[in-house]
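Undergrad: sequence first, then the predicted structure:
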Amino acid sequence: MIFLDAAATTPVRREVLDAMWPYLSGEFGNPSSHHSLGESAAAALADARASVAAALGCRPGEVVFTSGGTEADNLAVKGIALARQAADPCLDRVLVSAVEHPAVEESARYLAKYHGFTVDVVAVDRDGLVSPEAFAAALRPGTAVASIMYANNEVGTVQPVAELAALARDRGIPLHTDAVQAAGWLPLDVRGLGVDALSISGHKLGAPKGCGALYVRSRTPLEPLVHGGGQERGRRSGTSNVAGAVGLATALSLVQTRQPEEAGRVTALRDAFIRAILSSVPGAELTGHPVHRLPSVASFCFPGTSGESVLLELERQGVVCSSGSACAAGSDEPSPVLTAMGVPAAVAQTAVRFSFDASVTREDLDAAARAAAAAVAGVRSLGTR
C-alpha cells in the first residue's frame, strides 16, 4: 500500500511511542497529586510544555494542552471572542476566511447563534489565497477575534499569516491561526508570525490521536470552555493527558528539527508528481496556489469523473488518498473550500487530494501518478458506456 493521506493522519513514530510508554505504564500518576508519582507526572508534563514552547518560540506558560486541533481551534475562537466581549460588549464580530476548517467555521457560527456575534467572512481568490487588501477591508470595528488558517488542509495553499497578523495587530484585533497542517513543514515561530494564538494537533506529526496544543499570547483574554479543577492555569480543566503531552512534544521536536531539509526534499518530489499528473491525465486541474502551498499536498480536480470513483480505483491499485478533508468524508456535497475558490460544484465533486509525510519516496509518487492516470482513464471510459 502507498499511503498518500497524511493530511488526514500519520502513523505514530517509534520514538514517540518510546517516549510515551513510561507514562502509560509505571509512571501513571496524576500530575495534580502531591505525592511522588504525581510529582513525577507533573515534571514530565512541565518538560513537555517547555519542549512545545521551544518549538513555537514562546514561553511555557503560553502553551495549553488540548485533545487535538479541533479543541484548540474552538478554545481560541470562542475563548478569545467571549472573553473580549465580556470586557467590552461592543466587540461582537468574528472574522474568518471562506476556506477555514470546520472547527473554526463552526465555532464562529456557534458564537453567532448563541451569543449574538456577527460572522464576517473574507473571500479567497481562485488559488485559495486571502489577500492582505481583502483582509484589511474585512477588519471592521467591533471585531473580537480573527482566525485565518496557516495552510489549507484540502488544497495546501499557504496564507501570508505574518502580513495578516500585522494588519490585525495595527487595529488591536487578536489573530488566531490554525497551524495543524503547517506544523512540520513551515516555520512555527509565533513571534515571527506575529499571531496571538496558534493551534497544532499531534496525529498530523507522528503522535497519537487525541493530543494537541494551543499557543495563547500572554495577556490575551481567554474564556475557558471546559470548567472543573482548573488545570492548564484555569484555561482547560480536566486531568492532564501526560502521555499525550509527552508524545506531542516528542513528535513536534522531531519534525521541527528535520523541517528545512525534509520540506525541501518533499517539495521537489511534490512538484515532480504534479507535473506527472498534469502531463499524463488529460484535463487534470491543479487546485490551490501553484507556489505558495504545503510541500506535502498535491490536489486535483479530474473533470468528467467522480472523485469517489477515482479514489476507489486508486485503492484497488494500492494507492490510498482522499477527496479532501477527512472531517467531510462520506458527504455528497461539493467541497466548500473548492466552491469558495470559484470551482464549479460539478467539478469540485471530482476532487482528489494526495498528501504525504516525510517518508514518501520518488518511487511511491511515480507509482501513484501511473495509478492515477489509469484510474481516471478507467472511470471516464465507464462513464461513456
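TA: That came through, no problem. Numbering: from 1, shown residues only.

Undergrad: okay, CA-based contacts and neighbour counts for the rest of this
TA: Noted.

Undergrad: any idea where the strands of this protein begin and end?
TA: 2-3, 63-66, 93-97, 118-122, 143-147, 175-178, 197-201, 212-216, 285-287, 297-301, 319-320, 351-355 (DSSP state E).

Undergrad: got the ones you listed as TSV, with mean neighbour count and distance to Pro336 columns?
TA: Shown next, in TSV, are those (neighbours: other Cα atoms under 10 Å; distance: least, Cα to Cα, whole Å):
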stretch	mean neighbour count	distance to Pro336
strand 2-3	18	25
strand 63-66	26	27
strand 93-97	24	12
strand 118-122	18	13
strand 143-147	28	17
strand 175-178	28	17
strand 197-201	29	22
strand 212-216	27	25
strand 285-287	21	13
strand 297-301	24	14
strand 319-320	22	23
strand 351-355	27	12
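
Undergrad: could those strands go into JSON lines alongside distance to Ala112?
TA: Shown next, in JSON lines, are the strands of the chain (distance: least, Cα to Cα, whole Å):
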{"stretch": "strand 2-3", "distance to Ala112": "39"}
{"stretch": "strand 63-66", "distance to Ala112": "24"}
{"stretch": "strand 93-97", "distance to Ala112": "9"}
{"stretch": "strand 118-122", "distance to Ala112": "6"}
{"stretch": "strand 143-147", "distance to Ala112": "12"}
{"stretch": "strand 175-178", "distance to Ala112": "18"}
{"stretch": "strand 197-201", "distance to Ala112": "21"}
{"stretch": "strand 212-216", "distance to Ala112": "23"}
{"stretch": "strand 285-287", "distance to Ala112": "31"}
{"stretch": "strand 297-301", "distance to Ala112": "32"}
{"stretch": "strand 319-320", "distance to Ala112": "38"}
{"stretch": "strand 351-355", "distance to Ala112": "31"}
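
Undergrad: leaving out the residues flanking it, which one is nearest to the most centrally placed residue in the chain?
TA: Nearest to the mean C-alpha position of the chain, by Cα atoms, centre = their mean, lies Val180 at 2.6 Å. Sequence neighbours aside, Ile200 is the residue nearest to Val180 in space, at 4.4 Å (criterion: Cα to Cα, 6 or more residues apart in numbering).

Undergrad: try it against this one:
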Amino acid sequence: MAYFDYAATSPMHDAVIDAWTRAVHLRGNASATHRDGQKSRLMWEEGRDKIAASIGALPFDVTVTGSGTEAINLAIKGLFWGRNGTPASREAGAPLPRPRILTTEAEHHAALDAIHWLVEAEGAIVDFVRVDDTGTIDLKDLASKLSDDVALVTTLWTNNEVGTIQPVPEIVALAEAVTVPVHLDAVATLGYTPIDFARSGLAALSVSAHKIGGPVGVGALAMSRSWPIVPLIHGGSQQRLRSGSLDAAGVFAAGVAAERATADIAANAARLSALRDRLLTGIRATIPTAVVRGHHINRTPGNAHVTVPGLDSVSALFLLDEAGHAASAGSACQAGVQSPSHVLRAMGVADSEGPLRFTLGLENSEAEIDALLEVLPTIVARATH
C-alpha cells in the first residue's frame, strides 16, 4: 500500500519507536522524588526540550498536552479567559471587555468548535475574516476588524486541507498595532516550514507529534509570558498551564520525532516539492477537469489538493484503496462524514467539486507517484457523475 495521507498522521520512524520503547520501561512517576521518578523526569524534560527547540521556543514556555486539539483549546479558551476573566471572577451580568474572536471559516474544527463553545457558553462573538480563493487570509479585512475589544486572533499557519501558508508576519504586525494576541495552529507547519516562536511575535502556537512521525497523544503549546492565560485542567500543577501525570515515554519519543523532522527542513522540503509537482503535473496532464486548490507558491511542500467537477470523493477513495493507494478528501477529523468541505466553501468552491488530497512524506518515491498516476484517471472517471 502506497501511503499518501501524511497530513492525517505520519508513520513512526524506527528511531522514534525505539525511543518510546526505551522510555516506557521506566517505572517511576516523573513527579516523584526518588531515583526512578527522576529518571523518568529527565526523559520527559529531554523530550520537552527537543520539542521546544524544534519550534524555536524556550522549554519553560512549552506546555505538553495530550493532543494538538487540546493545545488549540488551551490557547483559544485560555487566552479568551485571560483577556476577559473567568465566569467566577467576573461580576454577574457584567459585559465582557473583549468579547470578539477573529478567525476564518477555513480553520480546523479543533479551533472552530472551541470558538463555538465560547460563543455558546461564554457569550463570545466570532467575526470571520475573509479568505480568498487560495485560502489566504484577507489582510485588509483583518485590519478592518481589529480593535481593542478583540480578545484574540486565531488562524492556521498552514491550512491542513489545501496546504496554503498564511502571511504570518503581516498578521502579527496588524494585531500588534492594536495590542491583540495571535494564536497560530501550526500542526500542519511543524517539520515543513521553519518555526521561530521566540522571534515571531506570537502569543501562542500549537503543534502535534503524530503529524511528524511521533506518537499519538502528544501535543504542545508554546505560550508567551507577555499575555495572560487561564489553564483548562487543574489538579496537580505538574506544568505551569496543565495538570496531570507526565507522559515520559510519549514526550521523549515526540522529542526524537521533532528533532528528526526539523533536522534538514530545506532539503526535505525540496524533495517533497519535487514529488508533489511530479504528481500535480501528471494530474493536470491526464485529468483536464482537475483544479489544483491552495496557493500555488505559498504552500506546504507535501500537499497536492485537487477538485474535480462531479467527483464522488468517497467512491474515489475506496477505489484508490482497492488499487493500493491511501489518500483522503480532507481532514481526518472529518473522515467518514459525507459533507462538503467547510474549507473549500470558505474559498468559494462549489459543493459539486469533489476533493482529493494527497499529502506526501519522505518515504514516498517517484515510483509510487507514477503508479498512482497510472490508475488515477480511470478511478476519477469511474467516480465522476
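TA: Cool, the structure landed. The shown structure was predicted, so the numbers you read here are calculated from the model rather than taken from an experiment.

Undergrad: out of the strands of the first structure, flag the one nearest Leu188 of the first structure.
TA: strand 197-201 (8.8 Å; Cα to Cα).

Undergrad: what's the average distance of that closest one to the second structure?
TA: In the superposition with the second structure, the average deviation recorded for strand 197-201 of the first structure is 0.7 Å (mean Cα distance after the TM-score superposition for the first structure).

Undergrad: same check on stretch 362-375 of the first structure?
TA: With mean Cα distance after the TM-score superposition for the first structure, stretch 362-375 of the first structure departs from the second structure by a mean of 1.3 Å once superposed.

Undergrad: what does that stretch contact?
TA: Defining contact as Cα atoms under 8 Å, 6 or more residues apart in numbering, one finds that stretch 362-375 of the first structure is touched by Ile2, Leu269, Phe273, Ala276, Ile277, Ser280, Val281, Val310, Glu313, Leu314, Gln317, Val319.

Undergrad: in the second structure, what range does that stretch match?
TA: Using TM-score structural alignment, stretch 362-375 of the first structure corresponds to residues 366-379 of the second structure.

Undergrad: check which residues of that stretch are buried.
TA: Glu368, Ile369, Leu372, Leu373, Leu376, Pro377, Ile379 (16 or more other Cα atoms under 10 Å).

Undergrad: again, but for stretch 54-69 of the second structure
TA: 54-59, 61-69.

Undergrad: after superposition, how close is the longest helix anywhere in the second structure to the first structure?
TA: For the second structure, the longest helix by residue count, based on DSSP state H, is helix 265-286. Here helix 265-286 of the second structure, set against the first structure after superposition, deviates by a mean of 0.9 Å using mean Cα distance after the TM-score superposition for the first structure.

Undergrad: read off where that helix ends up in the first structure.
TA: Counting by TM-score structural alignment, helix 265-286 of the second structure pairs with residues 259-280 of the first structure.

Undergrad: for that stretch, which positions count as buried?
TA: Per 16+ other Cα under 10 Å, stretch 259-280 of the first structure contains these buried residues: 259, 262-263, 266-267, 269-271, 273-274, 276-278.

Undergrad: what of stretch 83-95 of the first structure?
TA: Ala83, Arg84, Gln85, Leu91, Asp92, Arg93, Val94, Leu95.

Undergrad: can you tell me which of the residues you listed is closest to Ala162 of the first structure?
TA: When the buried residues of stretch 83-95 of the first structure are compared for distance to Ala162 of the first structure (Cα to Cα), Leu95 wins out at 16.5 Å.

Undergrad: translate the closest one into the numbering of the second structure.
TA: Match for Leu95 of the first structure (TM-score structural alignment): Leu102.

Undergrad: same thing with Asp127 of the first structure?
TA: Match for Asp127 of the first structure (TM-score structural alignment): Thr134.

Undergrad: for its match, what are its contacts?
TA: Thr134 of the second structure neighbours (Cα under 8 Å, 6+ apart): Thr164, Arg293, Gly294, His295, Met347.

Undergrad: go on, Ser352 of the second structure?
TA: Residues in contact with Ser352 of the second structure (Cα under 8 Å, 6+ apart) are Pro309, Gly310, Leu311.

Undergrad: residues in contact with Trp185 of the first structure?
TA: Trp185 of the first structure makes contacts with Val255, Gln256, Gln259, Pro260, Glu262, Ala263, Leu294, Pro295, Ser296, as judged by Cα under 8 Å, 6+ apart.

Undergrad: output the residues you listed as CSV; include the columns distance to Pro221 of the first structure.
TA: Output for these, formatted as CSV (distance: Cα to Cα, whole Å):
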residue, distance to Pro221 of the first structure
Val255, 30
Gln256, 29
Gln259, 32
Pro260, 34
Glu262, 37
Ala263, 35
Leu294, 31
Pro295, 34
Ser296, 34
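
Undergrad: not counting sequence-adjacent ones, nearest residue to the aligned residue in the first structure for His296 of the second structure?
TA: In the first structure, the residue matched to His296 of the second structure (TM-score structural alignment) is Pro290. Excluding the flanking residues, the one nearest Pro290 of the first structure by Cα to Cα, 6+ apart is Asp127, at 7.7 Å.

Undergrad: Trp227 of the second structure pairs with which position in the first structure?
TA: Correspondence of Trp227 of the second structure to the first structure, assessed by TM-score structural alignment: Thr220.

Undergrad: follow-up on the earlier one: how about a markdown table for the buried residues of stretch 366-379 of the second structure, with distance to Gly201 of the second structure added?
TA: Formatted as a markdown table, those follow (distance: Cα to Cα, whole Å):
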| residue | distance to Gly201 of the second structure |
| --- | --- |
| Glu368 | 40 |
| Ile369 | 39 |
| Leu372 | 42 |
| Leu373 | 43 |
| Leu376 | 43 |
| Pro377 | 45 |
| Ile379 | 46 |
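
Undergrad: just how off-centre is stretch 170-178 of the first structure within its chain?
TA: Centroid displacement of stretch 170-178 of the first structure relative to its chain, using Cα atoms, centre = their mean, to the nearest Å, is 18 Å.

Undergrad: neighbouring contacts of it?
TA: Contacts of stretch 170-178 of the first structure (Cα under 8 Å, 6+ apart): 69, 73, 76-77, 143-151, 161, 165, 168-169, 195-200, 220.

Undergrad: run the chain-centre distance for stretch 70-89 of the first structure.
TA: For stretch 70-89 of the first structure, the separation from the chain centroid amounts to 19 Å (computed by Cα atoms, centre = their mean).
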